[in-house]
Structures are given as structure tokens and as C-alpha cells.
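In: Dropping the sequence and predicted coords here.
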Amino acid sequence: MLDTTFWLEWAQFAVRWVHVITAIAWIGSSFYFIALDLGLRPEAGAPRGVHGAAWQVHGGGFYHIQKYLVAPVAMPEELTWFKWESYATWLSGFAMLVLVYWLGAEFYLIDPRVADLPVWAAVAISLGSLVFGWIAYDLICKSRFGDDNTRLMLGLYVILVAMSWGYTQVFSGRAALLHLGAFTATIMSANVFMVIIPNQKIVVADLIAGRAPDPKYGKIAKQRSTHNNYLTLPVLFMMLSNHYPLAFASQWNWLIAALVFLMGVTIRHFFNTMHAHKGMLWWTWGLTAVLFALVVWLSSLAPAEAEGEAAARLSPAQHRFAAAEGFDQVTDIVLGRCSMCHAAEPGYEGIGRAPKNVHLETPEQIAAAAEQIYLQAGLTHAMPPGNLSFMEDQERAAIRAWFAAGRS
């Protein structure tokens, strides 16, 4: 009989796949339109209201694209809206947050060494921070402070750095960087849902009613779209970071995140300037390399302690696995088959740090990683990789039996 962990794992896989597909669609269209907008040039003989035009070639065909600064004189019969990519990306990402970090809060969201939170409090902070992020950002954009876009971007950066530090004070390192990505992605998606699309609908309604659209709506939407442009690459880094402990398990993970946001600016500035036909600012890549070198250096400093280090700090669920029937046998199995790599100082040649920052050298650490051990070595043969330590089928069966006992 397959347990809930099996079905949850497949649900996560399915939703993650959807999330990647929709994110590709959203980022692709976003980057395309930013490049298109920057590359438009005045065109002789263009219709009234056309701000610029561009000729492009792709897939064997030629495309002639024109942009109206406010809107055309009359509405076309068919109008394509680019919005569902953004909505689907956020919805699937939020579903991933629920499936992995809320339903698995005791394993992935809460680190008792950082903050010994009950599950309900950790989930409340998770959700509340996303809501706070959008409200604070939107109010600042609409205030007089937001009239200067450069000043606004600097203010937003300060908020992101503060949030990166704040998340590391309440969540595990892995969850902290993931939440920083979710915090930023929520702002980006809300920009589309709450500002960009509604403003475009106002312009369309004015056209249909025969009124001249107010250009302020396009200006506001353009500002939010520019913010999204510069935030995209850092969000991708945060979402990928949960696979790389050198980023999330460092004691300087919040500062690494702060530098990544700067790299997002330097990289996008290069491409934005290039698409605007203002030259190739190669110095931005040099600055990006320096920032990345700082990130690598920070990750080499004293690493954060492995999660779940002390038995007294285990969550209630982890305590159940430590007390479950078969735990002593599983401890012996893991110590013999897994701990040569999953250690503070791995003994296996070529392994510099424990994969995923999972340490399996003590009974307490093994109890803390119960679900990962079950999925990687009990339910599947993913670990040890290539079965290098020759884990036997009866040992895997013992892991499955222990996990079932701990879940009951």
C-alpha cells in the first residue's frame, strides 16, 4: 500500500513541472517585449500615434511590429493579452510552497536552531510575509517616494536585503532563500494582476467609449514592467538555490542573496542597453564576475551547522521517528552506507561537502532527515548513487518499515 509521502512526492513533481513550463512562457514573453520595446525606432510614413517600429525575422518569416505610445485610434478586432503566463506561474509556485514547505514544515521550513516555531506560526509568517511584501511595495510605488524611479529601485533593494536577513532569522537556510524568491515573485505577479493588466483595460475601455486614453496608465504599467525585468534573474537564482547548499547553508546566505540581486541588475543592464542600440557595456560582465566571486568567497567561510544537529531541538515529528521501532537498525544502516558522504568532513573522494547539506553522522541527524532517507534510499534507489556502498534490498525494506512506524 503506497503511503501519502509517495503521492505527495508525485504531486510536487507534477506541480513543479507546470511551474517550470509557465515560468518559461512568462519570462520568455517578458524578456522579448522588453527587448522589442527598447529596440523600436521611428518609422517614416507610420500611422498616427505610432511611437516606433521594428522589423524582425524568425522561423523563416519577416515580422513588422509597430508600437502605439498610448493606443491606436480604434480598437483592433482581436487583441492578444499576455497575462495568463504570469498568473499560472505564481499559482503553480504557490502550490509548490504549500506542498513542500507548508505540508513538510517540520522537515523543510522550520529549523529549531534558528527559531523553534510551531507549524501554524511558521506557515502564518510564510503567508503573511508575501502579503506584506506586495502591500508595502505597492504603497511605496504610489507614494511621492516612487516618483523617482532610480530612488524607488534603491529603496526596493534595501527592502529586499532586509527581507533576506529577516527570513534567515525565522526559517531554515533552504526555506529562507526560497521565500525570498517567493516574496519577489509575488510582487512581480501582483504587478501584472493588480496594475499592468487593469491599466491596459482602462485604456481599452476608453478606446471603445471613444475617449482619448490618459497616458499616465501606460507610464505606471511601464514602471512596474521595468521592475519585473530587473527582478527576474534573482528570482530564478533563489528558486534554484534549494538544490545548492553552498548558497543556502552558508551563514552568509542573506548577504549572498543581496549580491545576487545586484548581479540581476548588472546582467539586465547589459542586455537592456544592447537592445536599445546604445552599445555593448562589457564592463557590466566584469562587475558581475566580481560580485559572483564575492558570492563564492562568502560560501567558503564557516558553513552553517547542519540542520537538526541536537536531539533537544528536534521537532515533534522528528522525535517520533527517533522513537519508532527499527530506528537503531536504520541508524546502523545509514552510518554504514551513507555517512561517508553525508558528514561534516566527507570521507569519500571527490565529495567536498555533504550533498544538500544533509549530515547523517548521529542518530539525531538521521531522525531529522527521516523523510529524505525514506524517499532517497527506501522508496527509491536514488541513494547511494549507483549503489556505491552496496545497500541491500533488506536494508531498504528496513528503512521503509521504520518510516511507516514513525508515521503511524
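Out: Nice, I can see it. Numbering: from 1, shown residues only.
In: From now on I want contacts and neighbour counts done on CA atoms only, so please keep to that.
Out: Noted.
In: now the residue of the chain most remote from its centre, what's its secondary structure?
Out: The outermost residue of the chain, judged against the average C-alpha position, is G45 (45.4 Å), by CA atoms, centre = their mean. Classification of G45 using DSSP: H, G, I helix; E, B strand; the rest coil returns coil.
In: Kindly provide the distance from it to A54.
Out: From G45 across to A54, the span is 13 Å (CA to CA, to the nearest Å).
In: do the same with L281
Out: Distance, L281 to A54, by CA to CA: 23 Å.
In: got it, and F171?
Out: For F171 relative to A54 (CA to CA), the value is 48 Å.
In: Please say which of those two ends up with more neighbours.
Out: More crowded of F171 and A54, by other CA atoms under 10 Å: F171, with 26 against 16.
In: The more buried one falls within a strand, correct?
Out: No - assigned with three-state DSSP, F171 falls outside any strand and is coil.
In: Test my guess that it contacts L109.
Out: Yes - the criterion here is CA atoms under 8 Å, and F171 meets it with L109 at 5.8 Å.
In: so what sits against both of those two?
Out: A122 (CA atoms under 8 Å, 6 or more residues apart in numbering).
In: Can you tell me which helices and strands the helix ranked longest in the chain packs against?
Out: When the chain is parsed with DSSP state H, its longest helix is helix 4-39. Helices and strands touching helix 4-39, by 3 or more CA pairs under 8 Å, 6 or more residues apart in numbering; DSSP states H and E, are helix 84-96, helix 216-241, helix 253-275.
In: next, the one to line up against it:
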Amino acid sequence: MDAFASDWLNLALRWIHVTVGIAWIGTSFFFIWLENHLRPPIEHREGVHGEVWMVHGGGFYQLQKFLVAPPRLPPDLHWFKWEAYATWISGFLLLCLIYFAGASAYLVKPGIGLAPWLGVVIALAVLVLAWILYDAACRRLQGRNDLMVGALVFVWTVAVAWGLSQVFTGRATYILVGAMLGTIMAANVLMVIIPNQRLIVGGMLEGRPPDAAMAVLGAQSKQRSFHNNYLTLPVLFTMISNHYPGTFGHGWNWAVLAGLFAIGILVRHYFNLRNRGRNRPWLIPAAAAALVALAVSARPERPAAPAAGGQVAFNDVEAVVQRRCAGCHAARPSHEGFDAPPKGVVLETAAAIAAQAPAIYAQAVATEAMPLGNVTEMTVDERALLGRWIAQGARLP
């Protein structure tokens, strides 16, 4: 596929992915909000567990929840599943288009000798294995220790992030961890929530009254839905993480990811508590303080300028940029797969290189996020040279 077609396919898939993702996460947030705002019904009705009254768009809404199922089914029953399926499918296609098709540049860390096809196999295995282990933990601990399941998922996620960071680029590691959690969320809908709901509805259509077995199915579905709710903010971060090389390009990128995930979970927990009437206002300042502390601890040290007589010659800097960067960052890129310079950045003149010095430092010196996947094999000494030149004021000849 040529670069032009790939670019437009990327655009279409990403647009779809974001659109259906908003729909899925929106319904997830709404139903958790609804669950946490249920109050005893004003008027008694058989089987009603709770209700909530709302006003929106000039009208009033009364929503009621039946603990197991209503005495009879309404003619129109709305299911919420396609938002989850479409989000996962579009995300997986994006993963295939960018990271699997371009595994040598975007997926596999250079210099470790891992074949690109094997990197793809490892990535797919992680997605499948994550669901198998998570599902087994949920079934074994169902109704006994949901907190334990959450802790296991978090530890597993951090361990996977560390392992992937050893063989994959930082950018790919973050995306794959997000894909792993997204797979768990979508599989919860496909493999547990919807099948359980179908069994409940099927029993009612056969004329069987709601019983304890239906209550167990409902509890299982609620557990998985609740887990999905806590995973949303971490997954949302991974979806935008490729814009922040200071995170995925860090030497301890897996630990940075773990910290960001913990902060996201804390924020989600605050809103869940607040919706249940248990306001804990200190949680938000605590999350903000944790984010600041994480940013400070992840900040790279700016290289000190060398002693007198160690001035870096711009000709040496220009040579590194032309050798390692200009294949992509040129008016007419020579690197395969690029019809235009990424983000419109062209590094073909001395003035352009000096103007981009802060970005060069952030992405090529401090985080090693660029060159992408280090496909041009920029060396440690070359990065240090660029860092010293920038520390000296990015002077031109």
C-alpha cells in the first residue's frame, strides 16, 4: 500500500475509532453514574430495585432498575454492545495498519535481533493471554474479592509493560498495553455481559420467572461492567500517548505508565464515590499532586555545557541531522512510507535546525523517542553531541 492510501486509511480508521470510542465510554460512564444514583422508588413497583429522576433538554426522565428482571419484557429492549465491538475492531485494524504492517520501524526495538514477524506474534499472544488470565481470575474470585481482581490486573499490566518495553519501542509498548486493556474490556462485553443478558432475556421469553440463577448472571455482568469503568481512563491515555514522547520515550517508560494508570484509576474512583454520595474531595488534589510528582521525577536532566574550548561545531550537528533525521524531515522525504515530513517539520537548513532545537532535545536527546524506532540508528555519542550543542545555546556558524 502506498503512503497516500495508507494515510487516508489511517485517518478513516482513527476517526471511526474515536467516534465509537466516545459512544462506548459515554454509555459506560452513564450507566455507572446511573447505578450510583439509584434511590428507593417513590411508588412501589414489583421487582424495582431503585430509580433515578433526571431533567434534560426540557423534559423529565424516570429510570428504574429491576434487581433481576421485570415481570414482563417491553416490546422495545435496547442493547448496548456495538459501541464496544466497533471500538475494538477499529482499534485492532489501526494496530495492524501502523504497528504490525510497519513492525520493523514502529514495533520492534532496534538492535535486539527480534524478527518483525515474531514481534507481531508476541503482541497478539499478549492480547489473548491477558483475557484468559483476567477471565480466570474473575471466575475464581467472583463475589468474594473484587479488589483482589483489580490488584491482579494492575500488577499484570505493569509486568506486561515492563516486558514489552524490553523488546518493543516505547511508543508501541504504550499502545499495546492500551490494546490489551481494551481487549479485556471488549471481551467482557462479548463473552460475559451480553451472553448473560441473553440468558436472562431467553428465560423470560420461555416464561420462567426470575430466580437466583438469573441474579448470579446479573452480578457477573455488573462486576465486568464495573471493571470496564475503572479501565477507561488508563486506556484513554494510551490512545493519545504517542503525542507525548516524554512518557513513552523515558528510560523507565513502563514505570511512568504505571504511575499514570494509578492516577487515572484514582480519579475514576473519586467520581464513583461521589456519585454514590460519598464525596472525598481530597482525592482530586492528591491525584494532581501525584501527577506533578511523576512529571518532576520523569524530567530528564539538561546536559551541562562543556568547559571552555569544547564548543560544538554546527557542521557536526548538521551532519548528524542530515544522516539520522532528514530522511523523514525533508521537503521530499526519502524514507519509505513518507510522502511528506512528519508534522510538517523540515530539517534541511541551518535556520530550521536551530528553530527546532527544543523539539530535537525533547525527542532525540532527553527521551530517545526519535528517530522513530531509531530506524536510522542514531548513536549515543550523536545524541550527546546534539545535547551539548543545545546546552551551548544552539548556535549557528
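Out: Ah, there it is. Note that the structure is predicted; figures quoted are calculated from it, not measured.
In: Can you check which of the helices and strands packed on helix 4-39 of structure 1 gets nearest to T22 of structure 1?
Out: Nearest of the helices and strands packed on helix 4-39 of structure 1 to T22 of structure 1, taken as CA to CA: helix 84-96 at 5.1 Å.
In: how big is the angle separating the closest one from helix 216-241?
Out: For helix 84-96 of structure 1 against helix 216-241, the angle by axes from the mean of the first three to the mean of the last three CA atoms, to 10 degrees is 40 degrees.
In: Which strands and helices lie in contact with helix 84-96 of structure 1?
Out: When contacts are defined as 3+ CA pairs under 8 Å, 6+ apart, helix 84-96 of structure 1 packs onto helix 4-39, helix 173-190.
In: quick one on the thing from earlier: give me the mean deviation of whichever helix or strand comes after the longest helix of structure 1 from structure 2.
Out: Next along the chain after helix 4-39 of structure 1, taking DSSP states H and E as the criterion, comes strand 50-58. Comparison of strand 50-58 of structure 1 with structure 2 after fitting gives an average deviation of 0.6 Å (mean CA distance after the TM-score superposition for structure 1).
In: what does strand 50-58 of structure 1 correspond to over in structure 2?
Out: Counting by TM-score structural alignment, strand 50-58 of structure 1 falls onto residues 48-56 of structure 2.
In: Can you point out the buried residues in the matching stretch?
Out: Neighbour counts using 16 or more other CA atoms under 10 Å place V48, H49, G50, E51, V52 of stretch 48-56 of structure 2 among the buried residues.
In: was I right about the third one contacting N36?
Out: No - with contact defined as CA under 8 Å, G50 of structure 2 does not reach N36; the gap is 10.2 Å.
In: Can you give me the distance of L283 of structure 2 to D381 of structure 2?
Out: Using CA to CA, which is the criterion applied here, L283 of structure 2 is 44 Å from D381 of structure 2.
In: Looking at these two, which is more packed in?
Out: Neighbour count, other CA under 10 Å: between L283 of structure 2 and D381, L283 has more, with 16 against 9.
In: From T157 of structure 2, how far off is the more buried one?
Out: Separation of L283 of structure 2 from T157 of structure 2 (CA to CA) stands at 23 Å.
In: What lines up with L11 of structure 2 in structure 1?
Out: Alignment note: L11 of structure 2 maps to F13 in structure 1; criterion TM-score structural alignment.
In: For the closest residue to Y244 of structure 1 other than its chain neighbours, grab the count of nearby residues.
Out: Among residues not flanking Y244 of structure 1 along the chain, K356 sits closest, at 6.3 Å (CA to CA, 6 or more residues apart in numbering). Close neighbours of K356 of structure 1, defined as other CA under 10 Å, add up to 16.
In: which residues touch K356 of structure 1?
Out: H243, Y244, P245.
In: By neighbour count, which of those wins?
Out: P245 (21 neighbours).
In: Do I have it right that that residue meets N357?
Out: Yes - when contacts are counted by CA under 8 Å, P245 of structure 1 is listed as touching N357 (5.5 Å).
In: Chain neighbours aside, what residue packs nearest to M239 of structure 1?
Out: Take M239 of structure 1 and drop its neighbours on the chain: the residue closest to it by CA to CA, 6+ apart is L178, 5.6 Å away.
In: ok, that neighbour to G93 of structure 1 distance?
Out: Per CA to CA, L178 of structure 1 is found 11 Å from G93 of structure 1.
In: nearest spatial neighbour of the most centrally placed residue in structure 2, skipping sequence neighbours?
Out: In structure 2, the residue lying closest to the centroid (CA atoms, centre = their mean) is T238, at 2.4 Å. Among residues not flanking T238 of structure 2 along the chain, G178 sits closest, at 5.3 Å (CA to CA, 6+ apart).
In: contacting residues for the alignment partner in structure 1 of the one you found?
Out: Under the alignment (TM-score structural alignment), G178 of structure 2 pairs with G181 of structure 1. When contacts are counted by CA under 8 Å, 6+ apart, G181 of structure 1 touches P234, V235, L236, F237, M238, M239.
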